[in-house]
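A.B. asks: Sharing a model prediction with you, sequence too.
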Amino acid sequence: MDSADVYGGPQSPDMARGYGTSEEIIGRWLQKSGHRDDIVLATKLYQPMGTGPNDQRLSAYHIRRACEDSLRRLRTDHIDVYQMHHVDRATPVEEIWQAMEQLIASGKISYVGSSNFAGWDVTNSHLTGRARGGLGLVSEQSIYNLTNRAIEQELIPALEHFGIGLIPWSPLAAGVLAGRPAAGEDTVRRSQQSPEFERLSAPLAEYEALCSDLGHSPAAVAQAWLLHRPVVSTLIAGARTVSQLEAAVATLDITLDDATLVELNRIWPGPGTAPQSYAW
């Protein structure tokens, strides 16, 4: 179960009202359900939670305060995976790890993950954490889907080398890989994604035909493809309804054969691995 301290707010540093709503919802569910130990609880920090200089980024001061605030909203005494929402190149990586180590030592977090890091950011952070005697990073969240495979060049090779799990976000490319809505169906999504549907009309037509032949929805195939990638540990489904959540869970039972994977790679080709992709 994944969240972030900033989720639920207006995503603006001068409008803090509403920040933390997502964590509060999860916290209420955890308290009522009694299933805290049955899930892996993850959240993130970095984004502005106020207008002050210490209300954002990854200083040791902000990390400590942000963790305490998240624990309060989540109504728990520990976070399983505490993730840096973005890389902070203005804060020494040693300072970041010192703060994370203190949280681990106090039992407030168990593991450290990253999100939206480049390959060299993951390498730098992970090796620094290991050199200080810790595990380093255990996961990286990044945008990754059939239409956006840029991280295959350098980030995924780095993750595979170090044994760090990948957690893709936007697995459906903001709804594009759910297929083109029929007339009158989900008009909000159709209007929001119409430029992308137009730009990707040719591969989408082939993709939807393939999914029809497979007997699965385009959304299910897109998520199943990610789960077939060895580096992927899980994914951020981003369901808005119960039916979407149930469909995402059902994706776990879908097996794509080698011929299907080859065809998906033809329709949605990746960039290849660096430096072979551009220098060989």
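C.D. replies: Cool, got the structure. Numbering: from 1, shown residues only.
A.B. asks: switch to C-alpha atoms for all contacts and neighbour counts from now on
C.D. replies: Fine.
A.B. asks: residue boundaries of the strands in this structure?
C.D. replies: Using DSSP state E, the strands of the chain run over 42-45, 79-84, 109-115, 137-143, 165-169.
A.B. asks: wait, which of the ones you listed is closest to residue 36?
C.D. replies: Of all the strands of the chain, strand 79-84 sits nearest to residue 36, with 10.3 Å by Cα to Cα.
A.B. asks: Would you mind listing the residues in contact with residue 122?
C.D. replies: Counting by Cα atoms under 8 Å, 6 or more residues apart in numbering, residue 122 touches 114, 137, 155, 158, 159.
A.B. asks: this is the other structure I want to compare:
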Amino acid sequence: MKYAHLGRSGLRVGRVALGTMNFGDATDEAESFRIMDAAVHAGVNLFDTADVYGGPQTPDMEQGFGVSEEIIGRWLAQGGGRRDKIVLATKLYQPMGPGPNDKYLSAYKIRRAAEASLGRLGTDHIDLYQMHHIDRSTPWEEIWQATEQLVREGKVTYMGSSNFAGWQIATAQNAATARHFMGLVSEQSLYNLTARTIELEVIPALRYYGMGLMPWSPLGGGLLGGVLQKIEGGRRTSPHMQQTVEKYRPQLEAYEKLCADIGEQPANVALAWLLHNPVLSATIVGPRTVDQLTRNLGALDVTLGEDTLAKLDEIWPGPGGEAPEAYAW
């Protein structure tokens, strides 16, 4: 495993992080345990989850709330130094019940959400506590006051964000600086070869404030994992995926041909393309099986040359650079 600092912090995390959204949903507990054991064995140390992971992310479901955290908690309870081997990250924001204060980022919700996650995880601290989305109705003075209290109590070590715009990151960091608080150390964003909008303003903001990028959906929901090869091999796909494949078919054909020409698997090329970005601390993969995790880790051994990077830009063009030059001068 290769490691990098999580943004400007002194914390070092594996360049491939384990996403656990499938735990309790697409992946049962036994296989989830095997995946976590295999991840630790391979040197993966950042485990990423959220209070809503493990089933349909809706507050009116009969089961599924907090299942991913609970599975991780039962895995940690097996002992063997498991808790000390991982950087444990979870999130809050989304509805965890039908009440008016069961969602978003009020101080009331932050306190309750943290205590509930600690209980499900069976631990006394969260290493990286991430806001799953921006809360436009709660002032930063309230958010930071609540999270500072969790840090003072030793229940949270670092704070991160997810799905924030560049200006929202700037607002959050400036408010934290005024309070002499470290603020955010990382941002989870949608980022892959097919979705490059964050290159306009989010990535420049992360670079300026010393925050580490952690892309989610690095394979574009499977689109960049050799989908044409799999369809030709008889793999069935959902109607939505079929429509997406047809939309991007010319690009996918060029992409998978390029991967074949350089002798690398499409998924590993997509992950390696992300990993070459200096702002990125770790890319989050969400394997459903141990075999998928093992294949994803192969991206760490892939080095993309300048010619290959240029060809990837031709196939999957970004927004034209950073703002404002991308659209002005």
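C.D. replies: Received, thanks. Given the structure is predicted, the values throughout are model-derived calculations rather than measurements.
A.B. asks: Name the nearest of the contacts of residue 122 of structure 1 relative to residue 104 of structure 1.
C.D. replies: Distance ranking of these against residue 104 of structure 1, using Cα to Cα, places residue 137 first at 12.8 Å.
A.B. asks: and the closest one, how many neighbours does it have?
C.D. replies: Residues lying near residue 137 of structure 1 (other Cα atoms under 10 Å) number 26.
A.B. asks: ok, the aligned partner of it in structure 2 - contacts?
C.D. replies: Aligned counterpart of residue 137 of structure 1 in structure 2: residue 184 (TM-score structural alignment). Residues near residue 184 of structure 2 by Cα under 8 Å, 6+ apart: 158, 159, 160, 161, 172, 173, 211.
A.B. asks: ok, now residue 134 of structure 2?
C.D. replies: So residue 134 of structure 2 contacts 162, 163, 164, 168 (Cα under 8 Å, 6+ apart).
A.B. asks: Quick one: map the first one onto structure 1.
C.D. replies: Alignment note (TM-score structural alignment): residue 162 of structure 2 maps to residue 115 of structure 1.
A.B. asks: How about residue 197 of structure 2?
C.D. replies: So residue 197 of structure 2 corresponds to residue 150, using TM-score structural alignment.
A.B. asks: Can you tell me which of the contacts of residue 122 of structure 1 is nearest residue 246 of structure 1?
C.D. replies: residue 114 (27.5 Å).
A.B. asks: Please verify my assumption that that closest one contacts residue 155.
C.D. replies: No: the pair residue 114 of structure 1 and residue 155 does not pass the contact test of Cα atoms under 8 Å, sitting 12.0 Å apart.
A.B. asks: those helices in the stretch 151-280 of structure 1, which residues are they?
C.D. replies: 155-162, 187-199, 201-214, 218-227, 242-250, 258-267, 276-279 (DSSP state H, counting those that start in this stretch).
A.B. asks: Taking structure 2 as the reference, give the residue range the last one aligns to.
C.D. replies: Residues 325-328 of structure 2 are the counterpart of helix 276-279 of structure 1, counting by TM-score structural alignment.
A.B. asks: Tell me who's in contact with the most centrally placed residue in structure 2.
C.D. replies: Central residue of structure 2 (Cα atoms, centre = their mean): residue 216, 3.9 Å from the mean position. Residue 216 of structure 2 makes contact with 188, 189, 190, 191, 283, 284, 285, according to Cα under 8 Å, 6+ apart.
A.B. asks: okay if I get those residues as JSON lines plus neighbour count?
C.D. replies: Shown next, in JSON lines, are those (neighbours: other Cα atoms under 10 Å):
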{"residue": "188", "neighbour count": "23"}
{"residue": "189", "neighbour count": "21"}
{"residue": "190", "neighbour count": "18"}
{"residue": "191", "neighbour count": "21"}
{"residue": "283", "neighbour count": "23"}
{"residue": "284", "neighbour count": "23"}
{"residue": "285", "neighbour count": "23"}
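A.B. asks: how about the nearest residue to the match of residue 197 of structure 2, chain neighbours excluded?
C.D. replies: residue 271 (6.3 Å; Cα to Cα, 6 or more residues apart in numbering).
A.B. asks: Of all the residues in stretch 233-247 of structure 2, which ones are buried?
C.D. replies: By neighbour count on 16 or more other Cα atoms under 10 Å, the buried set for stretch 233-247 of structure 2 is residue 245.
A.B. asks: Give me the distance between the closest residue to residue 159 of structure 1 other than its chain neighbours and residue 231 of structure 1.
C.D. replies: Leaving aside its sequence neighbours, residue 159 of structure 1 sits nearest to residue 165 (Cα to Cα, 6+ apart; 6.7 Å). Residue 165 of structure 1 sits at a distance of 6 Å from residue 231 of structure 1 (criterion: Cα to Cα, to the nearest Å).
A.B. asks: Which of these two has more residues huddled nearby?
C.D. replies: Of the pair residue 165 of structure 1 and residue 231, residue 165 is the one with more neighbours under other Cα under 10 Å, namely 20 against 17.
A.B. asks: Could you tell me which residues touch both of residue 165 and residue 231 of structure 1?
C.D. replies: Jointly contacting residue 165 of structure 1 and residue 231 under the rule Cα under 8 Å, 6+ apart are residue 159.
A.B. asks: Now do residue 144 of structure 1 against residue 279 of structure 1, distance only.
C.D. replies: 23 Å.
A.B. asks: so what's residue 223 of structure 1 up against?
C.D. replies: 171, 172, 248, 251.
A.B. asks: Counterpart of it over in structure 2?
C.D. replies: If you follow residue 223 of structure 1 across to structure 2 using TM-score structural alignment, you land on residue 271.
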